[in-house]
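J.: how does the following fold in three dimensions:
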Amino acid sequence: MNKIRFGIVGVGNMGSIHADYLFNNQIERAELTAICDLKPERLQWAKEKFSDKVKLFSDAEEMFNSRLVDAVIIATPHYEHPRLAIKAAENGLNVLTEKPAGVYTKQVREMNAKLQKSGKIFGIMYNQRTNPLYRKLKDIISSGELGEIKRTNWIITDWYRSQSYYDSGEWRATWAGEGGGVLLNQDPHQLDLWQWTCGMPKRVRAFMSFGKYKNIEVEDDVTAYVEYENGATGLFVTTTGEAPGTNRFEVSGDRGKIVIEDGKLTFWRLRQSEREFNREYKGGFGAPECWKCEVPIDGEAEQHKGITKNFVKAILDGTELLAPGIDGIKGLTISNAMHLSAWANDWVELPINEELYYELLKEKIKNSTYKKNNESRKLDINGTF
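T.: As a prediction, the model looks like this:
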């Protein structure tokens, strides 16, 4: 095999982007050979755009069995990601899924186990892992130059969405259609980067509002406090109802502080660790000498294309995945914990009680406007129609 033949399941907003760059040969050693979508209008769009050069399907399993593809990109609504990933792997295909990995960790844990057992390459579209800002942050933290982490703080409120955005699809911002709000739709990248660079917390206390700013049933305003195993603390603040918003990620450690904001990484670097200074200094008022360093960032974020390029290399060359699919459960665990904490108005320890989360989510789905508007359609155990 010297070229990977891709099939795409779902050509909505994201799937159409993947289809376009693959069809136009922007990924070396990859080509677009098939597209699947349930909606006739999307298949008509694909027919007009790609002519007869791409085979079209209305059934995903039919495409998986066609022998026309070696790998699939799954770009469907969230609930369907695990089911389709498992089916694709069972048919011997490599899988690259859009974020989030799924809606609840019980579902995603099953997917991870089956995909690992399949032996196929499994990736997730965490395209922000290609961003050199966050790669540099991870490098500095991993190298020990920042010292032991004391505090993390991410304010990510530049996700403004209008009511017309939510009204553009009846599934949007519903428990049955999307499985959550800002945490499931907008924030999976930030939740992943948070744990990718700083590690997983051990417990979470979250406060959130549901339909606070718009006429929706899921969360649109979240403030969460977390604690880490080493005693460090963290704060995550997000919303879709604020304009203008802020995107500022701050990590404080024993040897200084790093801030990512406005496309820059700034390192306030201590010449001596704070703990050493505290032990040795006898002058009363005082603080360690600090240098403000504008850290140079090399390269550019290749975004979705970068993840797809890496995925192709993993299949053909054995290159390590930048975003392994099994990592998707980590950020999802944090968001599930935030939901559980808000629903119970209490602390939630990690790992979470997956069965409790699943049962509470099913109650949300049962009362969802999307389900009630589609009562003639059967809701399966995974919460999808």
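J.: from here on, contacts and neighbour counts on C-alpha atoms
T.: Will do.
J.: now the strands for the stretch 101-250 of the chain?
T.: 122-124, 149-156, 203-210, 219-227, 233-239, 247-253 (DSSP state E, counting those that start in this stretch).
J.: what's the top helix by length along the chain in contact with?
T.: For the chain, the helix with the greatest residue count under DSSP state H is helix 328-344. The contact list for helix 328-344 (Cα atoms under 8 Å, 6 or more residues apart in numbering) reads 99-105, 108-109, 124, 183-184, 188, 191-192, 195, 200, 204-208, 224, 347-352, 357.
J.: give me the buried subset of those residues.
T.: Using 16 or more other Cα atoms under 10 Å as the burial test, the contacts of helix 328-344 include 99-105, 108-109, 124, 183-184, 188, 191-192, 200, 204-208, 224, 347-349, 352, 357 as buried.
J.: pretty sure E289 is touching R271, no?
T.: Yes - assessed by Cα atoms under 8 Å, E289 is found in contact with R271 at 5.8 Å.
J.: quick one: residues contacting Y104.
T.: Contacts of Y104 (Cα under 8 Å, 6+ apart): L332, T333, N336, E354, Y357, Y358.
J.: quick one: those residues as TSV, columns for distance to G231 too.
T.: What follows is the contacts of Y104, written out as TSV (distance: Cα to Cα, whole Å):
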residue	distance to G231
L332	22
T333	20
N336	22
E354	25
Y357	26
Y358	29
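J.: compare with the first, here's sequence two:
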Amino acid sequence: MSTPSTTTATDRTAPGRTDAPVRALIIGCGTIATLHAEVLTQHPDFTVTALVDVDRTAAERAAQEVVALGAVEPVVYDSIAEAVASGTVDLGVICTPSGYHIDNALELIDAGLHMVIEKPLDVSVAKSREFAARVARVERSGQVVSVISQHRFDPGSALIHQAIEEGRFGRITSAVASMAWYRSQGYYDSGDWRGTWALDGGGAVMNQGIHTVDLLRWFCGRPVEVHAHIAQLDHERIEIEDTATATVRFESGALAVIHMTTAAYPGLTARIQVHGSLGSAIQDNDELRYFHAGDGEVSANLREAKTIGNQVETVLGRRPGGDEFAGSRNQPDTFAAGHTRQYDDIAAAIREHRRPLVTAEEALLSLALVRSMYVSATLGRPVNFDDVLDGKYDDVTVTVSRRA
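T.: Predicted structure coming up:
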């Protein structure tokens, strides 16, 4: 094992330091870890130096995959503590099952390491609430903690958010967030943790749909009230839902509809629509399909004179490409591009001692919206979002209606 270094993560990544890549420890060497390893090894600001997995064979296999990407072979450690003590890591990348995320992160936070946590922040709002409070304290010293929400970095998503911030859609009145994907029974049978509340944290909403839910909340603001239904209609031998619907009321007064399923054969797309008094936008399969905005000024002839027609080609500088019904967005190249853009932001946050775009606090709010859906469906009535966030329903055990 390497001799521990006296150089801390924040020392090595102080503003202005561009000579030393950030050294990453990947925790959990499953499918999503492979993607992180690929992005990190090809990114000029990062290098993978260490791996940890409860299955050492998986970690050793991942080490060889890193070598195949043209990088130096990372060291495989038997525990997070051993990897941290080696003094060879600055950043922990948590890719374990969702129910382990906070537990793993707590092993890193006191060591001063920066952190990237795959979505969601965790399966527990209670644990995530306490963790986000701790992160708020360590951020003051330049420690960076970010949760993967790579679709905030899609060009179309960023453009929609900017237009909303500038008031170019006028008052946001409504939105629709829909994910019509398909997961086979074999997918759920492939791992003991899949389809469980304890480690998966939920199904169509928590595991697959949380990215689309996150975009909805990013666009529309803070939720106030959620009324949902969830069901298991197509799969067997799982605890969680494969279909969910909800209505959401936001602080602004905007109303939204959420539809999530992993039982839509053969698997279509994730789609979000945002509508306002001066314009609308549609993002489908991570591609901006429709964009129709004004200049933020209300006048008698604004809607007719300035905002008629699809402006996508104008705002993107190109025609939208691809088939909007080409299947789910779980394509490796799409995932890699989004993760790379988010790692660009994380690298800049580390260099500049600033908060990343996607903080633990932001991830907590999106997690609480998912939890609000589950609580509402279980109780059979609308719930107040802040009550869920503040812990009023922490003890509610989620139940799912099943097909006859």
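J.: TM-score, when you put one on top of the other?
T.: Their TM-score after superposition, calculated using TM-score structural alignment, normalised by the length of structure 1, is reported as 0.84; 350 aligned residues with a Cα RMSD of 2.5 Å.
J.: out of the contacts of Y104 of structure 1, who's nearest A88 of structure 1?
T.: L332 (21.8 Å; Cα to Cα).
J.: looking for the alignment partner of that closest one in structure 2.
T.: Mapped onto structure 2 by TM-score structural alignment, L332 of structure 1 lines up with L367.
J.: and F122 of structure 1, by the same measure?
T.: Match for F122 of structure 1 (TM-score structural alignment): V145.
J.: tally of neighbours for that match?
T.: V145 of structure 2 has 29 neighbouring residues, counting by other Cα atoms under 10 Å.
J.: which residue is the nearest non-sequential neighbour of it?
T.: M115 (4.6 Å; Cα to Cα, 6 or more residues apart in numbering).
J.: mind listing what the one you found touches?
T.: M115 of structure 2 touches L91, G92, V93, I94, A105, L108, I109, V144, V145, S146, counting by Cα under 8 Å, 6+ apart.
J.: mark which of these are part of helices, please.
T.: Filtering the contacts of M115 of structure 2 for helices - DSSP H - leaves A105, L108, I109.
J.: which PyMOL command selects the buried ones in the residues you listed?
T.: Only the buried entries of those go into this PyMOL selection, using 16+ other Cα under 10 Å:
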select buried, resi 105+108+109
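J.: nearest to L233 of structure 2 among the ones in helices among the contacts of M115 of structure 2?
T.: Using Cα to Cα, those come closest to L233 of structure 2 at A105, 34.6 Å.
J.: so who does the aligned residue in structure 1 for that closest one touch?
T.: Using TM-score structural alignment, the partner of A105 of structure 2 in structure 1 is A85. Residues counted as contacts of A85 of structure 1 (Cα under 8 Å, 6+ apart) are I74, V95, T97, M111, L115.
J.: distance of A85 of structure 1 from E61 of structure 1?
T.: Using Cα to Cα, to the nearest Å, one gets 11 Å for the distance from A85 of structure 1 to E61 of structure 1.
J.: circling back to that earlier point, okay, the contacts of A85 of structure 1 in TSV with distance to L22 of structure 1 next?
T.: Below are these laid out as TSV (distance: Cα to Cα, whole Å):
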residue	distance to L22 of structure 1
I74	14
V95	15
T97	15
M111	26
L115	24
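J.: weed out the non-buried ones from those.
T.: The buried subset of those - by 16+ other Cα under 10 Å - is I74, V95, T97, M111, L115.
J.: how much space separates the spatially most central residue of structure 1 from I4 of structure 1?
T.: Note on structure 1: the residue nearest the mean C-alpha position is P188, at 3.0 Å, using Cα atoms, centre = their mean. Distance of P188 of structure 1 to I4 of structure 1, computed by Cα to Cα: 27 Å.
J.: for A71 of structure 1, see how far away the closest residue to S118 of structure 1 other than its chain neighbours is.
T.: Sequence neighbours aside, A89 is the residue nearest to S118 of structure 1 in space, at 6.3 Å (criterion: Cα to Cα, 6+ apart). To A71 of structure 1, A89 of structure 1 is 9 Å away according to Cα to Cα.
J.: check K39 of structure 1 too.
T.: For K39 of structure 1, the distance to A71 of structure 1 - Cα to Cα - is 22 Å.
J.: compare these two (neighbour count), which wins?
T.: Shown here are K39 of structure 1 and A71; by other Cα under 10 Å, A71 has more neighbours (27 against 12).
J.: which ones are touching the equivalent of that one over in structure 2?
T.: Under the alignment by TM-score structural alignment, A71 of structure 1 pairs with L91 in structure 2. By Cα under 8 Å, 6+ apart, the contact list for L91 of structure 2 reads A9, V22, R23, A24, L25, L113, H114, M115, V116.
J.: tell me which of those fall in helices.
T.: A9.
J.: which of the contacts of L91 of structure 2 are still contacts in structure 1?
T.: With both residues aligned by TM-score structural alignment, their matches' Cα atoms under 8 Å, the contacts of the contacts of L91 of structure 2 that structure 1 also has are V22, R23, A24, L25, L113, H114, M115, V116.
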